[in-house]
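Novice: Output the structure for:
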Amino acid sequence: MSLINKMLQDLDARGTPDASGDAGGIRSVPERERGVSRALVFGGAAGLTAAAIALGWVYWQRPGVPPVLVSVASTPAAVAVPVPVLMPVAVPAPAPVAAAPVAPEPVFQAEETPAHDKVRAAELRRITGQPARRAPAPVAKAPTPAIASERIIDGKQVTPQQRVENEYRRALGQLQDGRVSEAMAGLQQTLQLDPRHQGARETLVRLLLEAQRPDDAARQLQLSLVLDPKQPAQAMMLARLQFDKANGGPAALDTLMRSLPYAADSGDYRAFLAGVLQREQRYREAAEQYQLALQAAPDNSVWWMGLGIALQADQHPAQARQAFERAKGLQTLSPQLQAFVERKLLQLTAATAK
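Specialist: Modelled structure (predicted):
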C-alpha cells in the first residue's frame, strides 16, 4: 500500500501551485479533467491491489509437490531397469505386508513394467523390514548311507559274512557247471574277503592239485596255517605235499610238529607223523607215535606193521616180531603188505634162532 500511496503523492505533486494557469509553458488542467484522471488512477491502483492479493492467495494455497517426485513419462530411462523412487513409509505395527495401507502417490505413473514392479516391491520389503516369506520347498530326504561294513546288492543290505557266502556259493555253482577257471577265481575272491573260510580253501587246494599245481596248493595251505595253526587236516595235507618232494622230509616234519599240540587225539595224525619220523631215521620217536596212535585204533593192522618196522630198526627184534604177528593176525592187510609182513617174520625168526 505504501507503493500505491507514493504513486498518488507523486501524481498529486505534479499539479500546478495555483489555479491561474500553467507556469513555464505548462497548461493547467481543468478541474473536471483533473478529477477524471484521479479517478482513473485510483481505480487502476485498486485493481492492481486486488490482483496482487489474488495472486498471493493462489500462490500460498497451492498444494506442495515434493521436489523429488517428477514425471518420467517423457524422459528416456538411463538404465535397463528403472530406479525406484524411495518413498518414506510409516511403519505400522507388525502386520502382513499385503495389509499395510499405501498412500496414493501424487505422480503420474510412467509405463510400468513387470521388472519395475518387482524392484519396487523388493525396495518396499527392504524398507519395512518384513520380507514376504515363501513356503519352504519340500526337501527330499537323502538316502541313508549304507554302513561301512555292509553293501547294497539288488536293493538289499548285505553283511560281509553274507557276501562271503554268496561268493562261495557262486563259485560252487560255477564248479558244478564245469567252469573250473571261473570257480577257482571265485574261490580266491572268497578267500580275499575271508581268509579263514576253510571250505573255500580246501576246495581251491583240491582244484589246484587236480590241475597239477602242487606248489600253488602248498602256498594256499601255508597261508591258512599261518592264520590258524589249529588245523591238523591242512597240516597233514601240506606235509604230504612237502614229503613228496626231494629232501622234503624236514619241511614236512616241521609242519607236523607245529600242529601236533592241536592233534593229540588224532590217531591218523600221529601215525602219519610216525611215518615221517621213520623216514628221517628217528625210529624211537616213530615207535612212540605208532604206539600212541594204536591206543585210539588198536585193530589197525597197517599201524601194527609200521610199529614193527620202527622197533626192528631201533634194535628191538622181540617187540618187533610181536607187532608183525599182530598185524598178520588181523587179516586186513592187502596181499602185498601181507606178504611183506610174512617176510619180516621169517627174518626175525631166523635172527632169533641164531
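
Novice: contacts and neighbour counts: CA atoms only from here.
Specialist: Noted.

Novice: if I've got this straight, residue 152 is in a strand?
Specialist: Yes - under DSSP: H, G, I helix; E, B strand; the rest coil, residue 152 falls within a strand.

Novice: Surely it is in contact with residue 145?
Specialist: No - Residue 152 is beyond contact range of residue 145, at 9.7 Å (criterion: Cα atoms under 8 Å).

Novice: Neighbour count for these two, which is higher?
Specialist: Neighbours per residue (other Cα atoms under 10 Å) separate residue 152 from residue 145, with residue 152 holding more: 12 against 9.

Novice: Please list all residues in contact with that one.
Specialist: 146, 158 (Cα atoms under 8 Å, 6 or more residues apart in numbering).

Novice: any idea how far it lies from residue 159?
Specialist: Noted for residue 152: a distance of 9 Å to residue 159, by Cα to Cα, to the nearest Å.

Novice: Then residue 215?
Specialist: 34 Å.

Novice: And residue 331, by the same measure?
Specialist: Residue 331 is 55 Å from residue 159, by Cα to Cα.

Novice: Give me the more crowded residue out of the two.
Specialist: Remark: of residue 331 and residue 159, residue 159 carries more neighbours, 14 against 11, as counted by other Cα under 10 Å.

Novice: one more, for comparison:
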Amino acid sequence: MSLINKMLQDLDARGGAGDGALRQQQLHAVGGQVRDKRPLVIAGSLALAVVVAGAGWFGWQYWQSHRAAPPAVAQAAATPPSPAAPPAAASQPAAVKVAVMPPEPAATPEAAAPVPRKAAAHADVHAAAPAPAAAPASAASAGEPPVVASVSTPRAATAPAERKPARPAAARGSDDAAGNSGTITHDISPKQMAENTYRRGLVALQEGRVNAALADFDRALEIDPRNEAARQTNISLLLEQKRNEDAVRQLRLALGIDPRQPGLAMVLARLQLEKGGPALETLMTTLPYAGSSAEYQAFLAGVLQREQRHTEAADHYREALRLMPQNGVWWMGLGISLQADMHLPEAREAYRRARGANGLSPELQAFIDRKIESLSR
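Specialist: Presented below is the predicted three-dimensional model:
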C-alpha cells in the first residue's frame, strides 16, 4: 500500500494548488483491508467450471455403465455353455442371471462393451437381493436401471448332454420291444437263442403239448440249422406222429447242410425204401463218412442186395462182419449174395456160420437149414 500512497503524493506535487486540484486534506490513504476481488472471482469461476465438468463426466460415465450393464448380463444369460467345458464342472452350481428391462432400441456397439467393475458390483448386489418377477411399468418409464434377478440352478442342467455311441438298429428294436413289454432283454447269439427255443420245446413236450413242441423245434432249426439235438428230437417226434413226409423233409435238410451224419442217412434211406425213393443214392453219398460203422455197411449191403447188385453187397457184408463177426443175420445175407453169384461153397460156409450165431428167430433158423440142405446135394 505504500506504493499507492507514493503515487498519490507525486500526482499531488505535480498538480499544484489550483482550485480544481485535489487538496491534501481530501485524500485518504487506502486502508490495509481494502483489496481487489476480481482475481478471486475469476479463480473461483474457473474452479467451479472444472468441478461441474468433472461431475458431468463422472455422471455420464456412471449413466453409461448402468445403461450398458443389462444387455451384457442378458447376453451372458442367453449364451449357451461351451461344449468343451470340462465334465468336472458339471456338478458345481452356477447362477443364471435373467435381466428384465423395458423395451428399447437395439444395443449400440457401446452397449456391447465389457461391463466396468463398478457396474458389475452393482449387478451382483442386485442379484443377491430378492427381486420381483417383472419391473413395474412406472420404473421402466422413469428410466430407472433394470432389475436383475438371479436364479441358482445346477450347472449340469445347462451343460450339453454327453453323447452316447449309436447302437445298431437290431439292438434299438430289442430295446423298444423290451420297453413295450416291460421286460429286460439282452443281446444273445443266434446259437444261444436256438438252444433256448429248443429247451422250451422240451418243456412243452413234457407237458404233453406236442404241437407246441414241434413248433418250437422248427423255430430252433430256423434260427440255427446246425442244432443237432433239436433236429434229431424233431425227427423222432415226427416219426412217432406218423408224419413221415415232414420227417423226410427235415432229414434231407439236415443231410444237405452236413452229409457227415450216417445215422440220419440210414433213417432217410429206410423211409425212402418205403416210398420208392432214392435210398441207395442217399447211402452212397454218406458212405465216405460211415467209416467204422458196421450197421451202416450192413444196411448198405442189404439195399444193394435189393437192387440185385450182389457182388457189391457181398463186399459190404464182409466189411460189416469184420467189425462184428457174431451177427447171424449178416452171415445169412452174405450167404444169399454169394449163392446168387454162384459162389456155392462160400455160400454154404456163410450159412453154417449164420446157424452157429446167436439171436436168430426160429423162422430164420428154418430158412438157413433149407439153404444148407439144398447146397449139400
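
Novice: ok, how many other residues are close to residue 207 of structure 1?
Specialist: For residue 207 of structure 1, using other Cα under 10 Å, the count is 19.

Novice: Tell me if I'm right that it and residue 184 touch.
Specialist: Yes - assessed by Cα under 8 Å, residue 207 of structure 1 is found in contact with residue 184 at 7.4 Å.

Novice: which residues sit in contact with residue 282 of structure 2?
Specialist: 265, 268, 269.

Novice: In PyMOL, how would I select the buried members of these?
Specialist: The buried residues among those can be selected in PyMOL (16 or more other Cα atoms under 10 Å) with this line:
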select buried, resi 265+268+269
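
Novice: Which one of the contacts of residue 282 of structure 2 is nearest to residue 290 of structure 2?
Specialist: Checking the contacts of residue 282 of structure 2 against residue 290 of structure 2 with Cα to Cα, the nearest one is residue 265 at 9.8 Å.

Novice: quick one: which helix or strand includes that closest one?
Specialist: Counting by DSSP states H and E, the element that carries residue 265 of structure 2 is helix 262-275.

Novice: about what we covered before: which of the contacts of residue 282 of structure 2 are retained in structure 1?
Specialist: By both residues aligned by TM-score structural alignment, their matches' Cα atoms under 8 Å, the contacts of residue 282 of structure 2 still in contact after alignment to structure 1 are 265, 268, 269.

Novice: Please say which position in structure 1 the second one maps to.
Specialist: Superposed on structure 1 with TM-score structural alignment, residue 268 of structure 2 falls opposite residue 238.

Novice: isn't its match right up against residue 220?
Specialist: No - counting by Cα under 8 Å, residue 220 is not a contact partner of residue 238 of structure 1; they are 9.2 Å apart.

Novice: Name all residues that make contact with residue 290 of structure 1.
Specialist: Contacts of residue 290 of structure 1 by Cα under 8 Å, 6+ apart are 270, 271, 274, 303, 304, 306, 307.

Novice: Please read the previous query as pertaining to residue 333 of structure 2.
Specialist: 302, 317 are the contacts of residue 333 of structure 2 under Cα under 8 Å, 6+ apart.

Novice: Would you tell me what helix or strand the aligned residue in structure 1 for it is located in?
Specialist: Residue 333 of structure 2 maps onto residue 306 in structure 1 when the alignment is built from TM-score structural alignment. Using DSSP H and E, residue 306 of structure 1 falls within helix 301-313.

Novice: mean distance, that helix to its aligned residues in structure 2?
Specialist: In this overlay with structure 2, the average offset of helix 301-313 of structure 1 from its partner residues is 0.6 Å by mean Cα distance after the TM-score superposition for structure 1.

Novice: Helix or strand next in line after that helix, which one?
Specialist: helix 317-329.

Novice: What segments of the stretch 151-300 of structure 1 are strands?
Specialist: 151-153, 156-158 (DSSP state E, counting those that start in this stretch).

Novice: what sits against residue 365 of structure 2?
Specialist: By Cα under 8 Å, 6+ apart, the neighbours of residue 365 of structure 2 are residue 355.

Novice: any idea what it aligns with in structure 1?
Specialist: So, by TM-score structural alignment, residue 365 of structure 2 is matched to residue 338.

Novice: Quick check: the aligned residue for residue 277 of structure 1 in structure 2?
Specialist: Counting by TM-score structural alignment, residue 277 of structure 1 lines up with residue 304 in structure 2.

Novice: residue contacts, its match?
Specialist: Residue 304 of structure 2 touches 280, 310, 312, 313, counting by Cα under 8 Å, 6+ apart.
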